[in-house]
Structure formats: structure tokens, C-alpha cells
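In: here's my sequence, what's the structure:
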Amino acid sequence: MKAVWLLFFLACVLPMGQGKIYERCELAQKLKEMGLDGYAGYALDNWVCMAYHESRYNTAATHYNDYDGSTDFGIFQINSRYWCQYGSESSANICRTPCSALLTCNLAPDVACAKIVVTESADGMGAWVAWRAYCQGQDLSQYVAGCDL
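Out: Model prediction:
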């Protein structure tokens, strides 16, 4: 049994580990444990809604942006132009993390960077287009409904 847990742990923390598609309540629980409920004034349902519309809860999601050549990474689709470092691409790398760290099932780098984005951006969660389009000003109770939080 210890060997199974060790393998799972290593798969999650090593950069080459596989991503994970979370279930809604599973993600809500993890994000709550990691301190996002109420962070910067945003309730947990905002974070879960945003993650759904950005990546469909997929930690391995990427999206290339034709308009500026940047790429969005991970469950929160964090952008390589400003927040993370993607290879030798020019980046402000405000989160001081490689973008590849945002693609594993280990949510710690994603959450740490999301906390920086929401506090450093003048728009708060408005930094995420999907949050503005689908979550802002909406009843988001469905995103945590039925979850044992």
C-alpha cells in the first residue's frame, strides 16, 4: 500500500508527472484546503467556476494565444507572458515558476500563482477572461452544491 501512495506522490510532484482532470467537489475541497475560500475577498465558488470555464478542471490544459504568441497553462490557465516562464520565451515570470509546474496534478504551484495573480492584478479575478464572462455577478452556488466542505 505504501508503494502505491509513493508512486502517486511521485507522479504528482515530478514535473513530468501526468495531469489530472478533477471532479468538481474534489477540486472544491482541494482549493479550500489550500486557502482559496475567501482569498482576496473571493468565495470558493468563484475559484471553482473560473477553473471550470478556463480548463474544465484539467491540470494539463494548455491554450496557445495567436494574438501575442503566449500560452496559458494548467487548471487556471495562467499566462506565460506575465506569470510563468515557458522555456526561453520572454516573460515577466511574476510567479517565479516554470509553466511546466502548472501542468501536473500537484495544485500547489497553480494555487500559489493564482494568489499572486489575484492580488497583483488591478482587476482581481477579472484578470481571468472566463471569470468575467461566466462567473462575475452570477449565482455560483451550483459550483459547490452537494460538496462536503
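
In: only C-alpha atoms from now on, for both contacts and neighbour counts.
Out: Will do.

In: measure the residue nearest to the spatial centre of the chain to residue 7 for me?
Out: Central residue of the chain (Cα atoms, centre = their mean): residue 76, 3.0 Å from the mean position. For residue 76, the distance to residue 7 equals 25 Å [Cα to Cα, to the nearest Å].

In: residue 110 too?
Out: Noted for residue 110: a distance of 21 Å to residue 7, by Cα to Cα.

In: name the residue in the two with the higher neighbour count.
Out: residue 110 (25 against 10; other Cα atoms under 10 Å).

In: would you say that one is within a helix?
Out: Yes - counting by DSSP: H, G, I helix; E, B strand; the rest coil, one finds residue 110 located in a helix.

In: what number of residues lie near the closest residue to residue 13 other than its chain neighbours?
Out: The spatially closest residue to residue 13, leaving aside those adjacent along the chain, is residue 106, at 5.7 Å (Cα to Cα, 6 or more residues apart in numbering). Using other Cα under 10 Å as the criterion, residue 106 is surrounded by 22 other residues.

In: so residue 106 touches residue 16, yeah?
Out: No - using Cα atoms under 8 Å, residue 106 is not in contact with residue 16, being 11.3 Å away.

In: my guess is the residue nearest to residue 13 is in a helix, correct?
Out: No - using three-state DSSP, the assignment for residue 106 is coil, not a helix.

In: all helices for the chain, in order.
Out: 2-13, 24-33, 44-55, 108-120, 129-130 (DSSP state H).

In: which elements pack onto the last one?
Out: The helices and strands touching helix 129-130, judged by 3 or more Cα pairs under 8 Å, 6 or more residues apart in numbering; DSSP states H and E, are helix 44-55.

In: just the angle between the helix it packs on and helix 24-33, please?
Out: Orientation note: helix 44-55 sits at an angle of 120 degrees relative to helix 24-33 (axes from the mean of the first three to the mean of the last three Cα atoms, to 10 degrees).

In: another one to check against the first:
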Amino acid sequence: MRSSIVLKAVFVSVLCVAVNGKVFNWCELAKKLKISGLDGYRGYSLPNWICMSFYESRFNTRVVNRNMDKSRDYGIFQINSCWWCNDGKTPRSKNACNVPCSLPLSLLGLLDDDITDDIQCAKHVVRDPNGMKAW
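Out: Model (predicted):
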């Protein structure tokens, strides 16, 4: 009985850490995006990426927004669940980035403080014919 309570407490603690996400400051995000190869990627400069992520999420990795078509946008780049990620809620999700949008599908979704998967998906999005206009 006691071990089950401890196990539940540990599980809840892990979920809280994953859900908390992170709000980057401008310099910290710029450095992460540059190291990840986004500066100049597909013709989009670092300021393009910084500006887009600011207006989409205010540099906040845990933002989720609902759209009129019942899809949702997730994370720092507001990746859409209809086209790019799977949230388990959006019917007929294409999941082109092959990534979970959020919990409970994975502890490594687009809402955690590790934006590596977000960056990989954003690169996939701009390879689409719409490029940055997808946002």
C-alpha cells in the first residue's frame, strides 16, 4: 500500500516537470536555434524564427491553442495537430513530423522544455511548399 502511494507521487512529480515547460528569453532561444541549424535554414534567418516563435507563443513551450477546425497548435512554434503532430484528439491527423503533440501520448511531446523535437518538426514544416507561410 505504502509503495503504491510513493509510486503515484513519483509519477505525478514526473508529469508536473514535463508539463511545466519553459519560457525562453530571447538570447537563450536564439542560441538554441542557431546551434540547431535554423539560422538560414531554407532561406529563413534567425530573426525570422525568433519573430515567429515570439508571435506564436511568446517563447513559451507549454502553449496550446484551439483552432476553429478543432485542431490544436502546440508548443513554442505552435505546431498544428491536423498536419504535423498527433494529439490523439484531432480526427485524421497527418502527423507528418511523426511526433506526439503532448501528454499523455508521450513525456517527450512538444510542450516540454526540450525543444529539439519542435525544431526538427519546424524544419519539416518549412520544407513544405508553403514554407514559413504555414504559420
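
In: counterpart of the residue nearest to residue 13 of the first structure over in the second structure?
Out: The alignment partner of residue 106 of the first structure in the second structure, by TM-score structural alignment, is residue 114.

In: state the distance from its match to residue 32 of the second structure.
Out: 10 Å.

In: please apply the same query to residue 59 of the second structure.
Out: Using Cα to Cα, which is the criterion applied here, residue 59 of the second structure is 12 Å from residue 32 of the second structure.

In: the more surrounded of those two?
Out: residue 59 (22 against 15).

In: show me what contacts the counterpart of that one in the first structure?
Out: Applying TM-score structural alignment, one finds that residue 59 of the second structure aligns to residue 57 in the first structure. Residue 57 of the first structure makes contacts with 21-24, 27, 51, 75, as judged by Cα atoms under 8 Å, 6 or more residues apart in numbering.

In: ok, 7 Å please
Out: Neighbouring residues of residue 57 of the first structure by Cα atoms under 7 Å, 6 or more residues apart in numbering: 21-22, 51, 75.

In: what lines up against residue 133 of the second structure once you look at the first structure?
Out: Match for residue 133 of the second structure (TM-score structural alignment): residue 126.

In: next, count neighbours for the nearest residue to residue 75 of the second structure once chain neighbours are set aside.
Out: Nearest non-adjacent residue to residue 75 of the second structure, counting by Cα to Cα, 6+ apart: residue 61, 4.4 Å away. Applying other Cα under 10 Å, we find 26 residues neighbouring residue 61 of the second structure.

In: quick one: what's aligned to residue 71 of the second structure in the first structure?
Out: In the first structure, residue 71 of the second structure lines up with residue 70, judged by TM-score structural alignment.

In: same question for residue 96 of the second structure.
Out: So residue 96 of the second structure corresponds to residue 94, using TM-score structural alignment.

In: so its match touches residue 83, yeah?
Out: Yes - the criterion here is Cα atoms under 7 Å, and residue 94 of the first structure meets it with residue 83 at 4.7 Å.

In: ok, those two, which is more surrounded?
Out: residue 83 (23 against 16).

In: list the contacts of the more buried one.
Out: Contacts of residue 83 of the first structure by Cα under 7 Å, 6+ apart are 92-95.

In: with residue 78 of the first structure instead?
Out: residue 72 are the contacts of residue 78 of the first structure under Cα under 7 Å, 6+ apart.

In: how close does it sit to residue 96 of the first structure?
Out: For residue 78 of the first structure, the distance to residue 96 of the first structure equals 12 Å [Cα to Cα].

In: what do you get for residue 88 of the first structure?
Out: From residue 88 of the first structure over to residue 96 of the first structure (counting by Cα to Cα), the distance is 14 Å.

In: more neighbours, the two?
Out: Neighbours per residue, other Cα under 10 Å: of residue 88 of the first structure and residue 96, the larger number sits with residue 96, 12 against 6.

In: neighbours of the closest residue in space to that one that isn't next to it in sequence, how many?
Out: Of all residues not flanking residue 96 of the first structure in the chain, residue 84 sits nearest, at 6.3 Å (Cα to Cα, 6+ apart). By the criterion of other Cα under 10 Å, residue 84 of the first structure has 26 neighbours.
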